[in-house]
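In: Predicted coordinates and the sequence they were generated for:
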Amino acid sequence: MPGDRIIFGAAAIPEPDRDWLAAVERLPVESIWQGGHVLPPGPTGEAITRLALMTAWTERVRVGAAVLLLPLYPPVVVAKQLADLDSRSGGRLTVGVGVGGEFRHEFDAVGVPLAERGPRTDEAMWILRTLWGGGPASHHGAFFSFEDVELRPVCPPAEPGPRMRPGGPPLVVSGRRERAMRRAAHLGDGWLPYLVSPEAYARSVRTIEEEAGAAGRDLAGFEWMMYLYCSIRRDGDRARDDVARFLGSAYGDKPRDMLDRIAPAGTPDQVAARLQAYVDAGVRHFVISPAAHDDTLEVVRLAAEEVLPRLSVPASVG
């Protein structure tokens, strides 16, 4: 079952910025996240490039990919890149994994059939863990094969210095469908859905727990996370306008009542009430993604300083 501590992370929207990251590190925020596409429709960053910037420009927080579209990448190459980043950052990396698919041209351009993105992701997760396990490794799967290779993460020069954690960084699974829940239950170190209601999150918790139980897997240490688009302002109407402008057209001009179920907006009191419903459903680590085109630091600051203290784990858990 989910644990007894609630923590907040933040998404570096729209791009990682050194001053923004420094300001967020001074807040009660424990992680910072960014993802990215290989061939996005606009001039926005790619996930591993953004991770490199964020690990270099931060000192304290965990740094996460939300998300890395794993089927677009050769898994042996990405295993080395992520191992080096985890080592250089002192073991601060977490990798959110997704299958993508919204931009078919990305898959066509890298020679990956769209229909194979799920099984390729599963196999790639096994490969990452195999290579991060240390020592010579072999793998012969449906899509990838190698024999007796060894991945050696970069060793920072300082002694004693930071190193990649034994077994590599955690892999948390993103998505909304049951296939993603099954992937989290069997292969993931956590669950990181997005654009779901508290009721849908509670159903996902049950599905993952049932799937893991049937497989004989103990979910001790599993992270129950939520990537949450939201806006928090002193002026609640401004916050709701933020979300409508930021998400409405991008997700099919959804009506405001539907957006409110999946992307809370309002004053700190109003948003805290909405987030408490997610906590009751099982969320313990929120990644606050400002659904706003300006003043995103204010959204994160109000979340960390005024929303987080209002949340509490249900008394039956602990």
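Out: That came in fine, so what should we check first? Residues are numbered from 1 along each chain as shown.
In: alpha carbons only for contacts and neighbour counts from here, please
Out: OK.
In: Name all residues that make contact with Arg182.
Out: Taking CA atoms under 8 Å, 6 or more residues apart in numbering as the contact definition, Arg182 lies against Thr207, Ile208, Glu211.
In: List the contacts of the second one.
Out: Taking CA under 8 Å, 6+ apart as the contact definition, Ile208 lies against Met181, Arg182, Ala184, Ala185.
In: do Ser145 as well
Out: Ser145 touches Ser138, His139, counting by CA under 8 Å, 6+ apart.
In: Please apply the same query to the one 5 residues further on.
Out: Residues in contact with Glu150, defined by CA under 8 Å, 6+ apart, are Leu131, Gly134, Gly135, Pro136, Ala137.
In: How much space separates Leu114 from Ala184?
Out: Note on Leu114: its distance to Ala184, by CA to CA, to the nearest Å, is 20 Å.
In: Over to Leu27?
Out: 30 Å.
In: out of the two, which sits in the more crowded spot?
Out: Ala184 (25 against 14; other CA atoms under 10 Å).
In: which residues of this protein fall in helices?
Out: 18-25, 47-56, 75-88, 104-110, 117-132, 178-187, 198-214, 236-247, 256-262, 268-281, 296-302 (DSSP state H).
In: want to throw these into CSV with distance to Pro153?
Out: Converted to CSV, the helices of the chain look like this (distance: least, CA to CA, whole Å):
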stretch, distance to Pro153
helix 18-25, 26
helix 47-56, 15
helix 75-88, 5
helix 104-110, 26
helix 117-132, 9
helix 178-187, 22
helix 198-214, 31
helix 236-247, 39
helix 256-262, 39
helix 268-281, 37
helix 296-302, 33
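In: Which among those is found nearest to Pro40?
Out: helix 104-110 (8.1 Å; CA to CA).
In: dump the residue contacts of the closest residue in space to Val154 that isn't next to it in sequence.
Out: Excluding its sequence neighbours, the residue lying closest to Val154 (CA to CA, 6 or more residues apart in numbering) is Asp84, at 5.3 Å. Shown in contact with Asp84 (CA under 8 Å, 6+ apart): Pro153, Val154, Met164.
In: who wins for neighbours among those residues?
Out: Of the contacts of Asp84, with other CA under 10 Å as the count, Met164 tops at 24 neighbours.
In: how far away is it from Ala52?
Out: For Met164, the distance to Ala52 - CA to CA - is 15 Å.
In: One more to weigh against that first structure:
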Amino acid sequence: MTMPVMEPNLDAATLKAWARAVDGGPFSSLCWGERMCFDNPHSLTLLGALAAWTDRVRLVTTVIVPQLHDPVMLAKALATGDVISGGRLTVGLGVGGRDEDYRAAGADPATQTMRGMAERVAVMKRVWAGEKVTDAVLPVGPPPVQHGGPQLLVGTIGPKTVRSAAAWAEGLAGTTLDLDAERENALFDVARTAWAEAGKPKPHLATSFWFALGDGDEPRDQVHRHLRRYMNWIPAEYVDAMAPTTGWAGTDDQLIDVLRRFEAIGADEVHLIPTSSNIDQVRHVADVITEFA
């Protein structure tokens, strides 16, 4: 389950209640994403809070854009989060799709590439391995609880990105807009092949989609409202055109059916992305998915 970090008017009580509800439910992971030019919480600050508010679920960034950060500072922050969470951190990384975020962070748009991301991953892995990245007396710490650092996933929807990430990632943190399981399975096959060719164990395969649960037209309307707000860098008429087929909206039984489709293609996880901060949604989903626990 993903935190409702892209919803308006969030406060500490709402975020804490969601974290506690997810940790107490049948969910395997608690996820959240990163943006700069938006009013979502700062991802690394939120990591510390989520680590303190939860005890069981894995904490998964979906995704952090390393090019928006100094890689040594990012490695230190993530290692700290791994320590506070007791080794429950998984780090999804992506290049990001918004130039405005790069400009706001003072980052170089020329680094908005897989190569730019891989270069920063290499620095972070050196930090987590305890290597000195400067001539300082001591290396940058703290050492992460997980040997070699947190599990790394690549956030992607394209095969080229998957192939290039096989050298450093342990799996995928993908996204499906139209819930086409066959197309997602084709991407999973690219990953399976790339990981095998790299001599690595089979990749962790995760995908995600926006959701709204309920009867009638309201769930689809809820997804539409969310997309209008979240995709504010895209002309509204384009968002309106894609909204009827983007994400998922439906009933309890229909949610089970769609999750079964992704289970059938070998997905290890589906990261559900809420389109409302109403905590009744996460409690409702928790009741629906108990058969997967």
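Out: That came in fine, so what should we check first? Just so we're clear, the structure is a prediction, and the values are computed from it rather than from any experiment.
In: May I have the TM-score of the superposed chains?
Out: Between these two chains, after superposing, the TM-score reads 0.84 (TM-score structural alignment, normalised by the length of structure 2); 276 aligned residues with a CA RMSD of 2.4 Å.
In: Ala186 of structure 2 -> structure 1?
Out: By TM-score structural alignment, Ala186 of structure 2 lines up with Arg203 in structure 1.
In: Same check on Thr156 of structure 2?
Out: Thr156 of structure 2 maps onto Gly175 in structure 1, by TM-score structural alignment.
In: I'd assumed Leu195 was in contact with its match.
Out: No - contact between Gly175 of structure 1 and Leu195 fails when scored by CA atoms under 8 Å: they sit 9.2 Å apart.
In: if we go to structure 2, which of the contacts of Glu150 of structure 1 are intact?
Out: Contacts conserved in structure 2 for the contacts of Glu150 of structure 1, using both residues aligned by TM-score structural alignment, their matches' CA atoms under 8 Å: Leu131, Gly134, Pro136, Ala137.
In: for stretch 102-111 of structure 1, which positions count as buried?
Out: Glu106, Phe107 (16 or more other CA atoms under 10 Å).
In: so how far is it from its chain's centroid?
Out: 22 Å (CA atoms, centre = their mean, to the nearest Å).
In: cool, and stretch 105-118 of structure 1?
Out: For stretch 105-118 of structure 1, the distance to the chain centre is 22 Å (CA atoms, centre = their mean).
In: Quote the end-to-end distance of that stretch.
Out: Calculated as CA to CA, the first-to-last residue distance of stretch 105-118 of structure 1 is 17 Å.
In: re earlier: lining up the contacts of Arg182 of structure 1 with structure 2, which overlap?
Out: The contacts of Arg182 of structure 1 retained in structure 2, by both residues aligned by TM-score structural alignment, their matches' CA under 8 Å: Thr207, Ile208, Glu211.
In: Contact partners for the residue nearest to the last one when sequence neighbours are not counted?
Out: Put plainly, it is Glu211 of structure 1. The shortest distance from Glu211 of structure 1 to any non-neighbouring residue, by CA to CA, 6+ apart, is to Ala185 (6.0 Å). Shown in contact with Ala185 of structure 1 (CA under 8 Å, 6+ apart): Ile208, Glu209, Glu211, Ala212, Arg217.
In: Just give me the match in structure 2 for Ala185 of structure 1.
Out: Match for Ala185 of structure 1 (TM-score structural alignment): Ala166.
In: Val283 of structure 1 too?
Out: By TM-score structural alignment, Val283 of structure 1 lines up with Ala267.
In: Now do the contacts for Val57 of structure 2.
Out: Val57 of structure 2 touches Val22, Asp23, Phe27, Ser28, Ser29, Leu30, Arg88, counting by CA under 8 Å, 6+ apart.
In: Go ahead and confirm the fifth one touches Met1.
Out: Yes - using CA under 8 Å as the test, Ser29 of structure 2 is close enough to Met1 to be in contact (6.3 Å).
In: show me what contacts the closest residue to Thr296 of structure 1 other than its chain neighbours?
Out: Leaving aside its chain neighbours, Thr296 of structure 1 sits nearest to Pro290 (5.7 Å; criterion: CA to CA, 6+ apart). Shown in contact with Pro290 of structure 1 (CA under 8 Å, 6+ apart): Ala11, Ile13, Tyr229, Cys230, Ser231, Thr296, Val299, Val300.
In: could you dump those to CSV with distance to Arg245 of structure 1 and neighbour count?
Out: Below are those laid out as CSV (distance: CA to CA, whole Å; neighbours: other CA atoms under 10 Å):
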residue, distance to Arg245 of structure 1, neighbour count
Ala11, 18, 26
Ile13, 15, 18
Tyr229, 12, 22
Cys230, 12, 27
Ser231, 11, 31
Thr296, 14, 19
Val299, 15, 23
Val300, 18, 28
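In: Give me the neighbour count for Leu51 of structure 1.
Out: 28.
In: Would you mind finding the match for it in structure 2?
Out: Under TM-score structural alignment, Leu51 of structure 1 pairs with Leu47 in structure 2.
In: Can you give me the distance of Ala212 of structure 2 to Val162 of structure 2?
Out: Relative to Val162 of structure 2, and taking CA to CA, Ala212 of structure 2 is found at 29 Å.
In: for Arg56 of structure 2, same thing?
Out: Distance from Arg56 of structure 2 to Val162 of structure 2, by CA to CA: 29 Å.
In: So between those two, which is more surrounded?
Out: Set Arg56 of structure 2 next to Val162 and count neighbours by other CA under 10 Å: Val162 wins out with 25 against 19.
In: State the distance from the more buried one to Arg58 of structure 2.
Out: From Val162 of structure 2 to Arg58 of structure 2 the distance is 23 Å (CA to CA).
In: Of the helices of structure 1, which is nearest Val67 of structure 1?
Out: With CA to CA as the yardstick, what comes closest out of these is helix 47-56 (7.2 Å).
In: Now the residue nearest to the spatial centre of structure 1: closest residue in space that isn't a chain neighbour?
Out: Centroid check for structure 1 by CA atoms, centre = their mean gives Ala66 as the closest residue, at 3.5 Å. Residue nearest to Ala66 of structure 1 in three dimensions, not counting chain neighbours: Gly35, with 4.5 Å by CA to CA, 6+ apart.
In: Alignment lookup: the one you found to structure 2.
Out: For Gly35 of structure 1, the residue aligned by TM-score structural alignment is Gly33.
In: what's around that match, how many residues?
Out: Around Gly33 of structure 2 there are 22 residues (other CA under 10 Å).
In: try Phe246 of structure 1
Out: Phe246 of structure 1, neighbours per other CA under 10 Å, totals 18.
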